[in-house]
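**Q** one predicted model, sequence on top.
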Amino acid sequence: MIARALRLLDAFQEPQEALSLTSLAARARLSKSTALRLARHLLDWGALERTDGGQFVIGLRLLEVASLAPRGHGLRAAAMPFLEDLHHATGQHVLLAVRDGAEAVLVERLSAHRAGRAAYHVGGRLPLHSTGVGLILLAFAPLDVRERVLEGPLTIEPGAPRVGPDELRRRIAAIRREGTATNTRELPEPMSSVAAPVTGPDGSVVAALSVLAPTGTFDPATARPAVVAVSRAVSRAIRARS
């Protein structure tokens, strides 16, 4: 029952998305009767809510629970003053992400007007092999995680050619040597980023932060010192809290 209820929650894929019972059941691969029975339990607990039109949306109770996650809210609280400084200094998107298995999860995103379109929302999942923060988290992940990603599909974006594992291995080695990562994507519009690691009390990488801006109006080399300085300041703040 718990597994099926979690499948209902996992059916929501976009912020503020509202689903009918039919759509909810189809995405969760459940019958409508089973989906409705489980949805009622989730409604009672507050994990789901219903709109005036009768559709299902994620409930506020989940936000309350998620705020207790130390790798989310706690990390964000320590990092936010420094992320805001970086955001104001660059006038561009600033991202903070953590690794969850073979993916990254965006913990915070500060966005700017006319800074280009950011493809990922807070709470959304990012690929490790094709985003700035993801490449940092991949480079400093355990070996088995790196190998799992290298053995998987390495497309950059829909319609783009596959990245070869040998090329990705070279990028990972360079990131581990240099301590920063740069990345460029073409869709939904050309964007470039520079990212650096955030370390915990034991020196291990616990998160990654980056500046993301439109390609052509942004020089990653110029932004790199500021990104590195902020990542080190966040790392010190985390150690002080510990």
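**A** Noted; the coordinates are in hand.
**Q** from here on, just use CA atoms for contacts and neighbour counts.
**A** Will do.
**Q** all helices of the chain, in order?
**A** Listed in chain order, the helices found in the chain under DSSP state H are 2-10, 21-28, 32-45, 60-66, 75-90, 132-139, 143-151, 165-178, 220-241.
**Q** export those as TSV, with columns for distance to Pro188 and mean neighbour count.
**A** Output for these, formatted as TSV (distance: least, C-alpha to C-alpha, whole Å; neighbours: other C-alpha atoms under 10 Å):
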stretch	distance to Pro188	mean neighbour count
helix 2-10	25	15
helix 21-28	25	18
helix 32-45	34	15
helix 60-66	29	13
helix 75-90	22	17
helix 132-139	16	30
helix 143-151	24	15
helix 165-178	22	14
helix 220-241	20	18
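**Q** distance to Leu212 added to these, as CSV?
**A** Formatted as CSV, the helices of the chain follow (distance: least, C-alpha to C-alpha, whole Å):
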stretch, distance to Leu212
helix 2-10, 28
helix 21-28, 32
helix 32-45, 37
helix 60-66, 26
helix 75-90, 10
helix 132-139, 8
helix 143-151, 23
helix 165-178, 17
helix 220-241, 9
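**Q** below is an additional structure, to be compared with the one above:
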Amino acid sequence: MAGGTSTPGATVVSRALSVLYAFDNTHRRLTVTEVARRADLPVPTTHRLLRELVAGDALVRGDDGRYAVGRRLWDIGQLAPERTELRNAASPFLSDIHAATRATVHLAVRDGFEVLYLDRLSGRASVPVVSRTGSRLPLHATGVGKVLLAHAPEEVRECVLAGRLRRLTAHTVTHAGLLRQQLDGVRRDGYATTTDEMTLGACSIAVPVTRPAPADNTPAADPDVVAALGIVVPTLKRARTRLLTALQVAAQGIARNLQ
């Protein structure tokens, strides 16, 4: 279930939200029956709500009869103040990195136990990249995800490490002990890398974006990591240092723009 409710006291708003929450990164296109099951609502009620949500451009209905989230919802989501500020602060730096490297560049944040991609500029090189703006991917299998997981609250890290680490390719790190060592290295070295872990033929390198220190320069126990900035390329063998430097400079610039 997606957290819906069919109780008699449920309001129209709560039922509509249950329908919307039925969609997620692994359930992008759903039939009426599938939405009803995930929203825990009767099929007739679900059908009526879907019809009204399509009329309001919140959802779209494909030729195959399946429903999907409409662009209007994504546009509304981008109005969230914190993420709007972050995207605006990062935009010129993402463009600079993209222009200099012609690689795919990502700006991402942690959303629960997943990576949420706030922005993406596609590279010219034929590197298999599955991320899209607005999509979510596992924390443990991506460069930006490892950065965000390394700097997440301890309870989040322990929950991920204690859970089932899904294998996306033969190279995905699914051993909790090895992943823990990698996360320790990310906090120590200030960056994360992956090689063929999310998709074969794609390597990534990523760094944290931190919120500026307090004006009184009071030292913080841990950096306030608000996002991760990453690049996806075919290989890191010859360009690791250059790409890392570009990311670190951009992350510092974004942090200044957040002041």
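**A** Thanks, I have the structure now. This structure is a prediction, so every number in the text was calculated from the model and none was measured.
**Q** TM-score for the pair, please.
**A** The TM-score (TM-score structural alignment, normalised by the length of the first structure) is 0.85; 238 aligned residues with a C-alpha RMSD of 2.7 Å.
**Q** map Pro128 of the second structure across to the first structure for me.
**A** Mapped onto the first structure by TM-score structural alignment, Pro128 of the second structure lines up with Arg117.
**Q** and that match, how far from Leu187 of the first structure?
**A** Distance, Arg117 of the first structure to Leu187 of the first structure, by C-alpha to C-alpha, to the nearest Å: 9 Å.
**Q** got it, and Leu19 of the first structure?
**A** The spacing between Leu19 of the first structure and Leu187 of the first structure, counted by C-alpha to C-alpha, is 27 Å.
**Q** these two: which has the busier surroundings?
**A** Neighbour count, other C-alpha atoms under 10 Å: between Leu19 of the first structure and Leu187, Leu19 has more, with 19 against 15.
**Q** list the contacts for the more buried one?
**A** Taking C-alpha atoms under 8 Å, 6 or more residues apart in numbering as the criterion, Leu19 of the first structure is in contact with Phe12, Gln55, Phe56, Val57.
**Q** identify the farthest-apart pair in those residues.
**A** Put simply, by C-alpha to C-alpha the two of the contacts of Leu19 of the first structure set farthest apart are Phe12 and Gln55, 12.0 Å from each other.
**Q** now the common contact residues for those two.
**A** Going by C-alpha under 8 Å, 6+ apart, residues that sit against Phe12 of the first structure and also against Gln55 are Ala18, Leu19.
**Q** can you tell me the closest non-neighbouring residue to the alignment partner in the first structure of Asp196 of the second structure?
**A** Aligned by TM-score structural alignment, Asp196 of the second structure pairs with Arg185 of the first structure. Setting aside the residues directly before and after it, Arg185 of the first structure is nearest to Met191 in space (C-alpha to C-alpha, 6 or more residues apart in numbering), at 5.5 Å.
**Q** again with Arg180 of the second structure
**A** Take Arg180 of the second structure and drop its neighbours on the chain: the residue closest to it by C-alpha to C-alpha, 6+ apart is Leu161, 7.5 Å away.
**Q** next up, the contacts around that neighbour.
**A** Contacts for Leu161 of the second structure were tallied using C-alpha under 8 Å, 6+ apart; they are Ala176, Leu179, Arg180.
**Q** look up how far Val233 of the second structure lies from it.
**A** Separation of Leu161 of the second structure from Val233 of the second structure (C-alpha to C-alpha) stands at 27 Å.
**Q** now do the contacts for the nearest residue to His171 of the second structure once chain neighbours are set aside.
**A** Counting by C-alpha to C-alpha, 6+ apart, His171 of the second structure lies nearest to Glu197, which is 5.0 Å off, once chain neighbours are set aside. Glu197 of the second structure makes contact with Ala141, Thr142, Leu168, Thr169, Ala170, His171, Thr172, Val173, Cys203, according to C-alpha under 8 Å, 6+ apart.
**Q** can we see that at 6 Å?
**A** Shown in contact with Glu197 of the second structure (C-alpha atoms under 6 Å, 6 or more residues apart in numbering): Ala141, Thr169, His171, Thr172.
**Q** ok, the last one - how many residues close by?
**A** So that's Thr172 of the second structure. So Thr172 of the second structure, with other C-alpha under 10 Å, has 21 neighbours.
**Q** again with the first one
**A** For Ala141 of the second structure, the tally of surrounding residues (other C-alpha under 10 Å) stands at 27.
**Q** how about the nearest residue to the counterpart of Thr84 of the second structure in the first structure, chain neighbours excluded?
**A** Thr84 of the second structure maps onto His73 of the first structure when the alignment is built from TM-score structural alignment. Counting by C-alpha to C-alpha, 6+ apart, Ser67 is the residue found nearest to His73 of the first structure once chain neighbours are left out, at 5.3 Å.
**Q** Phe93 of the second structure too?
**A** Closest to Phe93 of the second structure by C-alpha to C-alpha, 6+ apart is Ala250, at 5.5 Å.
**Q** what lines up with that neighbour in the first structure?
**A** Per TM-score structural alignment, the equivalent position to Ala250 of the second structure in the first structure is Val230.
**Q** from Arg170 of the first structure, how far out is that match?
**A** Separation of Val230 of the first structure from Arg170 of the first structure (C-alpha to C-alpha) stands at 26 Å.
**Q** can you tell me how far the match of Pro128 of the second structure is from Pro190 of the first structure?
**A** From Arg117 of the first structure to Pro190 of the first structure the distance is 9 Å (C-alpha to C-alpha).
**Q** for those two, indicate the residue with more neighbours.
**A** Taking other C-alpha under 10 Å, Arg117 of the first structure and Pro190 do not tie; Arg117 has more neighbours (18 against 14).
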